[in-house]
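**Student:** just coords:
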């Protein structure tokens, strides 16, 4: 095949015209999507710590399981706290018992003062005693409540719903209130957050395109898709939760957070992902395969086109951004233009050619099939075109 291609390329002017694969371009609405790197994070994280001192008597959960908020996790020895609670209740009963006597004394002194049987000082002392008794009751009630809370804290409860990690301490370990070492950690995995970074340059370019009318924003509810480390797309779609209001001075980037449902717990915190953020829509725009565009020595994006009289023409294109395996082009293309996708290495500007329409696989950017086969299967140009398109498109291939 190589020999046939070389002899064809060097054929004299009287030989057959070179054949190229072309794609006819039409304006369309293009979703502008930014592919940004990021990592998954739990939507809620709670480090569980004891709020009282004591010895751990029991662990009440299975490590790695799902727990609900309020579920018991640890049982701390409560003997001293139960005794303190009973003592506080007894103190309250004692304080309550002193109140009726003080109230009766005040009422009796109020009657006696009318008969001038006692002095005003004695009545004032009786009222002070009653006030002191009522204050003792209030203090005792507060002590009972404090003792009750401390007794409740001997059962360590889950503060949030989520998946619980391994236990950092075992039964028999001594714990202290608000210690630095967490007993365990609970992470809420559904929903799960994805934190990605975007450069401030891209943000400015996007806003400029919006101001110029080249891109229309989708609105407040921005859809986000997720590409996993394996290259596959995550089945669930997410939404953009918030955008940070400052740019990092070191990296020149800012953070975006997207929220995704995670019912099957496929996503775990810390996983590397790539978020596909739909920024807006470019209406009446052209996209060309990246394989059809090359760079000149000056850095300009160039491509070969076939004119109406089937001659090769080279143009300079203004490419704005990549859209999958395509370039979004803002200048240099008109409706119905035919761009050369395959066979460009065998032609030069001004050459007469024959064309064959091709189909591009959007997932790979490669030629997936030929729409028609104008040339004979053994034609060298068709052989070269098929070789460039891939082994499956080789004309004349035997069928099983």
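**Tutor:** Noted; the coordinates are in hand. All of these numbers come straight from a predicted model, not from anything done at the bench. Numbers count the residues shown, from 1 in each chain.

**Student:** rest of the way, CA atoms for contacts and neighbours
**Tutor:** Will do.

**Student:** Please enumerate the helices of this structure.
**Tutor:** 2-9, 79-114, 120-153, 200-211, 380-389 (DSSP state H).

**Student:** Would you tell me which one of those is buried the most?
**Tutor:** Mean neighbour count (mean count of other C-alpha atoms under 10 Å) peaks for helix 380-389 among the helices of the chain, with a mean of 22.

**Student:** and that helix with helix 2-9, angle?
**Tutor:** 120 degrees (axes from the mean of the first three to the mean of the last three C-alpha atoms, to 10 degrees).

**Student:** Counting by contacts, list what helix 380-389 packs against.
**Tutor:** Using 3 or more C-alpha pairs under 8 Å, 6 or more residues apart in numbering; DSSP states H and E as the contact test, the elements touching helix 380-389 are helix 2-9, strand 19-24, strand 338-342, strand 367-370.

**Student:** mind checking how far that helix is from the chain centre?
**Tutor:** Distance, stretch centre to chain centre, for helix 380-389: 44 Å (C-alpha atoms, centre = their mean, to the nearest Å).

**Student:** here comes the other one, which I'd like you to weigh against the first:
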């Protein structure tokens, strides 16, 4: 049975992003206004750069001073040789000289005064300690260089972050399209002081739009992802076409309905987000069912009936209906396959009245 499940709902932006600043300061410039279309990466707002430029210069100077003391133009890594540092080389040379002097005096034996030998031994111990201290200081200096390099990267990133760009477009829409953002709201003004994480703009995706609608529980078995949706909106003569992308697994107990979402083509943004829409889900049910023409249905006082014709005599029969479309109504009980019914039955029709059959 082919069904056209009637729905109503609101067309929302398929996605939206609240754009916030990563830095604080005076907002020097806003680049776009409400309604503008922007590509990913387009500049949106600029925070004053001066204090961040000063911070970068200070971080560069501090790192340069540390690297100069290490005697290298590059930030040391795990392969850096501490023995190449000039202070370590000087301490090593003094240690080697003291070691040579002590060994030379030791070989002379009794010809050397005991005090002179003791002085040489003491100098050897001092220069050895100085060498170890120079190595420790060089290691600490290398660590300081790494820390200052990280601070410089952070300062440069903050300087970059004074310019807020439009973010990448969402990749979860399940289709191509969505090539640009649209500015839905500007939340700040030039000259205003903004804090970190303060909202600047609200951007939305206008094509496609996302329909959210609630569907009666009885259609849970036939409404599926991928089915077509045909919608009508005020101000547009042609129907808006889309496809179901998500179906809620829950049925709301109070209304006995479940929510569906559909992505709907928007012809480059012709329909505004928030527009009310009416339409149908074009559903297909492969299970054989018994149906009658919608024209055969008569409803009085909450009772659904059809007029059945047998041997030229009409009889009203109450039925239990199921799914409905504009052309057909599913019959769950009350009539059997092959029985004939009267189309557009007159309310004055009485049981047992003779009728002339005319097939259609």
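**Tutor:** Thanks, I have the structure now. Not measured: the values here are computed from a predicted model.

**Student:** Can you give me the TM-score here?
**Tutor:** The TM-score (TM-score structural alignment, normalised by the length of the second structure) is 0.74; 311 aligned residues with a C-alpha RMSD of 3.2 Å.

**Student:** who wins for proximity to residue 148 of the first structure among the helices and strands packed on helix 380-389 of the first structure?
**Tutor:** Nearest to residue 148 of the first structure among those is strand 367-370; the distance by C-alpha to C-alpha comes to 73.7 Å.

**Student:** quick one: that closest one aligns where in the second structure?
**Tutor:** Aligned by TM-score structural alignment, strand 367-370 of the first structure corresponds to no residues of the second structure.

**Student:** Now do that strand: which elements does it pack against?
**Tutor:** Identification of packing neighbours for strand 367-370 of the first structure by 3+ C-alpha pairs under 8 Å, 6+ apart yields strand 354-360, helix 380-389.

**Student:** Export the ones you listed to JSON lines and append columns for distance to residue 56 of the first structure.
**Tutor:** Listed next are those as JSON lines, based on distance: least, C-alpha to C-alpha, whole Å:
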{"stretch": "strand 354-360", "distance to residue 56 of the first structure": "65"}
{"stretch": "helix 380-389", "distance to residue 56 of the first structure": "69"}
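
**Student:** now the helices and strands packed on helix 380-389 of the first structure as CSV including distance to residue 383 of the first structure?
**Tutor:** Listed next are those as CSV, based on distance: least, C-alpha to C-alpha, whole Å:
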stretch, distance to residue 383 of the first structure
helix 2-9, 8
strand 19-24, 10
strand 338-342, 12
strand 367-370, 12
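
**Student:** To residue 101 of the first structure, which of the ones you listed lies closest?
**Tutor:** Residue 101 of the first structure lies closest, by C-alpha to C-alpha, to one member of those: strand 367-370, at 99.8 Å.

**Student:** Output the helices of the first structure in CSV; the columns should cover distance to residue 290 of the first structure.
**Tutor:** Formatted as CSV, the helices of the first structure follow (distance: least, C-alpha to C-alpha, whole Å):
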stretch, distance to residue 290 of the first structure
helix 2-9, 24
helix 79-114, 73
helix 120-153, 64
helix 200-211, 20
helix 380-389, 15
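
**Student:** thinking again about what came up before, quick one: closest of the helices and strands packed on strand 367-370 of the first structure to residue 159 of the first structure.
**Tutor:** strand 354-360 (53.4 Å).

**Student:** Quick one: list the elements packing against the closest one.
**Tutor:** strand 19-24, strand 367-370.

**Student:** Identify the residue range in the second structure corresponding to the longest one.
**Tutor:** By that I understand strand 19-24 of the first structure. The aligned range for strand 19-24 of the first structure is empty, by TM-score structural alignment.

**Student:** related to what we said a few turns ago, right, and the helices and strands packed on helix 380-389 of the first structure - which one's nearest residue 79 of the first structure?
**Tutor:** Of all these, it is strand 367-370 that lies closest to residue 79 of the first structure, at 76.1 Å by C-alpha to C-alpha.

**Student:** List the buried residues in that closest one.
**Tutor:** By neighbour count on 16 or more other C-alpha atoms under 10 Å, the buried set for strand 367-370 of the first structure is 367-370.

**Student:** Can you tell me which of those is nearest residue 263 of the first structure?
**Tutor:** residue 368 (36.3 Å).

**Student:** Hmm, the closest one is touching residue 359, no?
**Tutor:** Yes. Using C-alpha atoms under 8 Å, residue 368 of the first structure is in contact with residue 359, at 5.8 Å.

**Student:** Out of the helices and strands packed on strand 354-360 of the first structure, which is closest to residue 46 of the first structure?
**Tutor:** strand 367-370 (51.0 Å).

**Student:** starting at the chain centroid, how far to that closest one?
**Tutor:** 36 Å.

**Student:** Equivalent analysis for stretch 286-300 of the second structure, please.
**Tutor:** 45 Å.

**Student:** For it, measure first residue to last.
**Tutor:** 31 Å (C-alpha to C-alpha, to the nearest Å).

**Student:** do you know how far whichever residue in the first structure pairs up with residue 46 of the second structure is from residue 297 of the first structure?
**Tutor:** Counting by TM-score structural alignment, residue 46 of the second structure corresponds to residue 75 in the first structure. Remark: distance between residue 75 of the first structure and residue 297 of the first structure (C-alpha to C-alpha) = 74 Å.
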